[in-house]
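[1] next comes the sequence, and after it the predicted model I'd like to discuss.
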Amino acid sequence: MKARLNVLGRKHNIIGVIVQDETTGESKHFYDSVAFENVSVEQKVVLGECIESQSFEKKIEDLKQLLEDSKDHLKVLGEQIIREVVGCGGLPFGESILPNLAKEYKEHSDYIDGVSCSLDVLKSDNYA
């Protein structure tokens, strides 16, 4: 994964960074190991693996939690459907809430698929 800087919607590859040591105040230079081959070993890094974005990581964690909660809800809906089918004693279901539960189950399943796809897009090279 390439490290990128997004400035006003334009993406630029990051090939080097200057950081300041918190304790000494000394500036240190680091260069992308792919773009720069003739720098010292201690200055070569894979920037795409080193640069962290706390807000990006938070969004991914939030989506993962949403996905987990949604799967739990889907499981509860499935259990409700089973109880309703067993409680009706057979077909037709008459005044049963089964059609509404089945519709909610389907919609929530589609919702989970959408959240899962969103998570995949966030993790892809184009957005990370």
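    Structure's in. What do you need? Being a predicted model, the structure only gives us computed values, none of them experimental.
[2] contacts and neighbour counts: CA atoms only from here.
    Fine.
[3] what is the neighbour count of residue 105?
    Residues within reach of residue 105, counting by other CA atoms under 10 Å, total 20.
[4] measure it to residue 81 for me?
    To residue 81, residue 105 is 9 Å away according to CA to CA, to the nearest Å.
[5] all strands of the chain, in order?
    4-7, 10-13, 16-20, 27-32, 44-45 (DSSP state E).
[6] one more to weigh against that first structure:
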Amino acid sequence: MKARLNILGRKHNIVSVEVQDPETGERKHFYDSEEFSFMPEDKTADLANCIESPIYEARIVEDLNQLIVDSRDHLKDLGNQIIQEALVHNGLPFGDSALPSLAKEYKEHSDYIDGVASALEVVKRDNYE
């Protein structure tokens, strides 16, 4: 996949970039290794994998955080449904009780939240190392 630059809705392939060293102020030019394979290795880079977007990554973190909040709210609702079901049937899952299916959904959703939280940790760790 090519690195792209979106300017006013038009997407342009990034084939080279000029960068500035933050410490020395020295400027260097790098070319996409796929487009410019004939150039020396120290002048080329796989730009699709090298270019980072802190804003995009921050959005991913925000989205994952919101997903966790929403999922925990859903888990609370499931917990309340389980409590209500247990009260209606005096804690015994007889008859047409929905208790077993609610308990299963509660467990699965809890595992889902753990998975999203793990993904969030990975994204944060990759952004701050």
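    Perfect, I can see it now. All of these numbers come straight from a predicted model, not from anything done at the bench.
[7] please state their TM-score.
    Once superposed, chain against chain, the TM-score is 0.66 (TM-score structural alignment, normalised by the length of structure 1); 98 aligned residues with a CA RMSD of 2.8 Å.
[8] in the longest helix belonging to structure 1, what's buried?
    For structure 1, the longest helix by residue count, based on DSSP state H, is helix 54-88. Judged by neighbour count (16 or more other CA atoms under 10 Å), helix 54-88 of structure 1 contains these buried residues: 60, 63, 67, 70, 71, 74, 77, 78, 80, 81, 84, 85.
[9] ditto for stretch 33-42 of structure 2
    For stretch 33-42 of structure 2, a neighbour-count test (16+ other CA under 10 Å) marks 33, 36 as buried.
[10] distance between that stretch and the chain's centre?
    A distance of 31 Å separates the C-alpha centroid of stretch 33-42 of structure 2 from that of its chain, computed with CA atoms, centre = their mean, to the nearest Å.
[11] what range does that stretch cover in structure 1?
    Using TM-score structural alignment, stretch 33-42 of structure 2 lines up with residues 33-42 of structure 1.
[12] who touches that stretch?
    The contact list for stretch 33-42 of structure 1 (CA atoms under 8 Å, 6 or more residues apart in numbering) reads 15, 31, 44, 45, 46, 47.
[13] 7 Å - rerun?
    Residues from elsewhere that reach stretch 33-42 of structure 1 (CA atoms under 7 Å, 6 or more residues apart in numbering): 15, 44, 45, 46.
[14] reformat the buried residues of helix 54-88 of structure 1 as TSV; add distance to residue 123 of structure 1.
    Shown next, in TSV, are the buried residues of helix 54-88 of structure 1 (distance: CA to CA, whole Å):
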residue	distance to residue 123 of structure 1
60	8
63	11
67	15
70	20
71	20
74	24
77	29
78	30
80	34
81	34
84	39
85	40
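[15] which single one of these is nearest to residue 100 of structure 1?
    For the buried residues of helix 54-88 of structure 1, the residue nearest residue 100 of structure 1 by CA to CA is residue 81; the value is 9.5 Å.
[16] my guess is the closest one contacts residue 103. True?
    No. Between residue 81 of structure 1 and residue 103 there is no contact, the gap being 10.6 Å when judged by CA atoms under 7 Å.
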